[in-house]
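**Student:** quick one, what's the 3D model for this:
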Amino acid sequence: MDKPLPILTESPTAKPGKMFIPILAWLMGFTSLSTDVYLPAMPTMQSDLHGNVELTVTGFLIGFAAAQIFWGPFSDRYGRKLPLAIGLILFVIGSMGCALSNTMIAIVSWRIIQAFGACTGPMIARAMVRDTFAKTEAARVLSGLMILMAIAPIVGPLLGGQILVYSTWHAIFWFLGIVGTIMFFSQFLLPETHPLQRRSDHSIGQAFRNYLHLLGNARFMRYTLCVTFFYVAVFAFIAGSPAVYIRYFHVSEQNYGWLFAVNVVGLMGFSMLNRKLVTLFNLDYILRISTLISMTSAIVLLIMVLLNFGGLLAVVIGIFFFFAMNGFIAACSTAAALDDVPEIAGAASALLGSLQYGSGIVSTLLLSFFGNETPVTMSWIIAIFTTLAALLMKPWLWNRNRRLAA
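**Tutor:** Okay, the predicted model is just below:
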């Protein structure tokens, strides 16, 4: 197993403390919490705001994807902590704007601002891991972070459902503002993992040209597109499941959170397993097996839905095995992608995150266009994109591309 890289500066403030991993985990969980906590409220919000509520997810993902393209080079030039602090302030402002919104246009606009801040959390967390640890150790740390960050999507829908018992959906966004404020003060406990001697001395414009270099890096793009395709499927479930579970299968808003939590428990379990497996097998092998399992589960799910067989139980089981593979795919893809480009880890993390979370735009638009009142649309989106992710990890395809490149 690779040993962790040495600390990149002799300054004692650069050494990760006891709170390093927990804070990074919550930063990575920002995206999940920002969306998952109000999932039980989506049917009610659609009625109150008289619009397509999936657009609140689309708006968030547009802001999330676009902002990372800027924050990546910014963090390579000015360090990790400055963009994180600015981002958390924007998140709090956006959350308060959402809480005060009474129209669909207003809340979608504030969701974009909220996302501009929220995106710094997972992006900076991934870059800090790459700053501090080598490839295999980074995969183990990322798997550990996923175990901790999985608390957010478990607690989020459950908490959102309980808030709706005593208040309205507006209170959910006030709650997010409070969480953002706590995280703003917590980030002062983090070290600066990107010291002055490692920072880019290029202009921001030159730094943006790093994206062209990354897009031309076949190995980096292979892993990035793998997790991107997989997350199209993930967001199809996240955005589509409230209507499917609550409206189609008549699950209560409070019980919806438990069905969502089942999948996250699976993710946590496989993330724990992944921490061991990355020390025994190479990352490509783990990705090949996990994407294959995900694809198989998704295809079986689609068949069951088309045959109208098994009802809610068939959907829950199919989603469980597809979603749980996130414990392997996200951590291993990220570690493998960033390992090739340590000198521009911030830009690489930003591009990866932009494509990964921006992929949800595809999911929400497809759900809006084809309808999400039944499980069919959600299921075929999941099946198609998990298949694409699995194909990317096939050795014959990768070897052929390398021969063509040569």
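**Student:** every contact and neighbour count from this point should use C-alpha atoms.
**Tutor:** Will do.
**Student:** the strand or helix carrying R403: which residues count as buried?
**Tutor:** For R403, the element it lies in under DSSP states H and E is helix 395-405. Neighbour-count burial for helix 395-405, counted by 16 or more other Cα atoms under 10 Å, picks out W398.
**Student:** list of residues touching it?
**Tutor:** L391, L392 (Cα atoms under 8 Å, 6 or more residues apart in numbering).
**Student:** just give me how far it sits from the chain centre.
**Tutor:** 28 Å (Cα atoms, centre = their mean, to the nearest Å).
**Student:** again, but for stretch 32-41
**Tutor:** Here the centre of stretch 32-41 is set off from its chain's centre by 13 Å, with Cα atoms, centre = their mean.
**Student:** between the two ends of that stretch, how far is it?
**Tutor:** 15 Å (Cα to Cα, to the nearest Å).
**Student:** who's in contact with it?
**Tutor:** Outside stretch 32-41, the residues touching it (Cα under 8 Å, 6+ apart) are 57, 152-153, 155-161, 164, 169, 172, 176, 238-239, 242, 253-254, 256-257.
**Student:** ok, now stretch 133-146?
**Tutor:** With Cα under 8 Å, 6+ apart, stretch 133-146 has contacts from 1-6, 21-22, 24-25, 28, 126, 129-130, 268, 271-272, 274-276, 278-279, 327-328, 331-332, 334-336, 339.
**Student:** inside helices: which ones of those residues?
**Tutor:** 21-22, 24-25, 28, 126, 129-130, 268, 271-272, 274-276, 327-328, 331-332, 334-336, 339 (DSSP state H).
**Student:** buried only: go through the residues you listed for me.
**Tutor:** Looks like the ones in helices among the contacts of stretch 133-146 have 21, 24-25, 28, 126, 129-130, 268, 271-272, 274-275, 327-328, 331-332, 334-336, 339 buried, using 16+ other Cα under 10 Å.
**Student:** one more, so I can put them side by side:
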Amino acid sequence: MTDPHPAAARGPRSNVAWILLLGALAALPAFTTDMYLPTLPDVGHDLHTTDAGAQLTMSAMLIGSALGTLVIGPLSDRFGRRPPLLVGLAGHVVTSLLCVVAPTIGVLVGLRTVQGMFNAACAVTSMAIIRDRFAGADAARMLSRLMLVIGLSPLLAPTIGSLVEGFGGWRGTFVVLAGMGVVLAVVVWRVLPETLAPERRTAGGIGTALRGYRTLVRDTRFLALASLPGFGMAVVLSYVSGSPFVFKEGFGLSSAQFSLLFAINGVALVASAQVNAALVHRVAPIRLLRTALVVQMCFAAGLVVLTATGAGGILGVLVGLWLVLAFQGMVPSNASALALTRHGEMAGTASAVIGALQTGIAGVISPLVGVFGATALAMSSVMAGSIALALIVLAVATPAFRRGGGFRL
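**Tutor:** Modelled structure (predicted):
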């Protein structure tokens, strides 16, 4: 692996240590979502709201994260990576504790929005730190390895959430999340160095940030690539937000069975990310990206047919979901690496745009599962629609499907 900025502080001595540390940070927003997931129906019952209202607490966090990234990205380019990260972790702890005592669904939605804004610091700075130290295929490989750690959240978080629910209810989940934030803040304070050297930081204030965003917005190819993780996140969040209602209420699975299901599908996400990491130095990232989306679209169309007809029952839905998610790990890492390669000189701001689009697109699309009834057909249709939109963007706004396009991105 190459380090394009050898003057930056070295920090952890191995790439494995970097991935574990950055992965833990990047996984905090995912844990904040997935740990809370098994208790989602209980939130609706306890706070006297509908299924769609309960799902809104998840979408609110995504929207808040989208807003937060737009602020944190330029700040991390101006002041370095550590200060925004530490402030974000502190905010995560405070909002988690306030969620514990939220009296109404409106208050909880508002707190989750603010929590998403603070959590954005973890996602933005983790990606920017990788770009500070790695470039090109090396960055894509590191991002794929990052997906391994992030992918552990679907394996562990619902199980932990179910255990916490047994003695602390849905409110106890936020106590545990606050504790996780405290631990990560201590580790960051003691171990993580500043990776953005002073001479590479941007000068100025709001005007500089706006000029940076203007540069990125004018780059249509960057925007196309940066939006693909958003459609991918919409696929995952449509599954995440719809699955408790589909499998626990629709198919009658217990909390333990649901956690096992989530773990099996988490394996699909992790495995695809690791296959991508192994292939990315031999196959161009854009080729992996376009192949994954085409195959994923075929499986998603099959899943829609299965849920519409009822063919195969719950087993058919489970197999179809696994196959769709098995190609998801190849989308965000390759798309993000390609997008960041175009604007490495302002990695924080570029990461902010990617993060804002990721959470913003997912926050707008995933609630449609609840709007359409939180059924298996609603969930699979929204997932398939998200993949179709990603394919259209890739085909129209980039040369990925044109002759030689894989070498010009």
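**Student:** what TM-score comes out when they're superposed?
**Tutor:** Here the superposed chains carry a TM-score of 0.94, computed using TM-score structural alignment, normalised by the length of structure 1; 397 aligned residues with a Cα RMSD of 1.9 Å.
**Student:** so which residues of the stretch 101-250 of structure 1 form helices?
**Tutor:** Taking DSSP state H, counting those that start in this stretch, the helices of the stretch 101-250 of structure 1 run over residues 104-118, 120-132, 135-149, 151-166, 169-186, 204-208, 210-215, 218-242.
**Student:** is M96 of structure 1 in contact with F173, as I believe?
**Tutor:** Yes. Using Cα atoms under 8 Å, M96 of structure 1 makes contact with F173 at a distance of 6.6 Å.
**Student:** who has more neighbours, those two?
**Tutor:** F173 (24 against 20; other Cα atoms under 10 Å).
**Student:** residues touching that one, list them.
**Tutor:** S95, M96, C98, A99.
**Student:** what number of residues lie near S101 of structure 1?
**Tutor:** 17.
**Student:** give me the nearest residue to it, chain neighbours excluded.
**Tutor:** I107 (5.4 Å; Cα to Cα, 6 or more residues apart in numbering).
**Student:** relative to C98 of structure 1, how far out is that neighbour?
**Tutor:** Distance, I107 of structure 1 to C98 of structure 1, using Cα to Cα: 5 Å.
**Student:** and those two? Which one has more around it.
**Tutor:** Neighbour count, other Cα under 10 Å: between I107 of structure 1 and C98, C98 has more, with 30 against 24.
**Student:** residues in contact with whatever residue of structure 2 lines up with that one?
**Tutor:** Correspondence of C98 of structure 1 to structure 2, assessed by TM-score structural alignment: C99. Applying Cα under 8 Å, 6+ apart, we find C99 of structure 2 in contact with L108, L111, R112, R171, F174.
**Student:** any chance of JSON lines for the residues you listed, columns distance to P229 of structure 2?
**Tutor:** Listed next are the contacts of C99 of structure 2 as JSON lines, based on distance: Cα to Cα, whole Å:
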{"residue": "L108", "distance to P229 of structure 2": "27"}
{"residue": "L111", "distance to P229 of structure 2": "25"}
{"residue": "R112", "distance to P229 of structure 2": "22"}
{"residue": "R171", "distance to P229 of structure 2": "30"}
{"residue": "F174", "distance to P229 of structure 2": "27"}
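**Student:** ok, the residues you listed in structure 1: which stay?
**Tutor:** Checked against structure 1 using both residues aligned by TM-score structural alignment, their matches' Cα atoms under 8 Å, the contacts of C99 of structure 2 keep these contacts: L108, L111, R112, R171, F174.
**Student:** contacting residues around the third one?
**Tutor:** Taking Cα under 8 Å, 6+ apart as the definition of contact, the neighbours of R112 of structure 2 are T57, M58, A60, M61, G64, T95, C99.
**Student:** among these, which lie within strands?
**Tutor:** Nothing among those maps onto strands, per DSSP state E.
**Student:** in structure 1, what stretch matches stretch 312-331 of structure 2?
**Tutor:** Alignment note (TM-score structural alignment): stretch 312-331 of structure 2 is matched to residues 310-329 of structure 1.
**Student:** now the matching stretch: buried residues?
**Tutor:** Per 16+ other Cα under 10 Å, stretch 310-329 of structure 1 contains these buried residues: 312, 314-316, 318-329.
**Student:** how far off centre is that stretch?
**Tutor:** With Cα atoms, centre = their mean, you get 17 Å for stretch 310-329 of structure 1.
**Student:** contacts for that stretch?
**Tutor:** 143, 146, 227, 234, 245, 249, 259, 262-272, 274, 286-287, 290-291, 293-295, 297-298, 300-301, 304-305.
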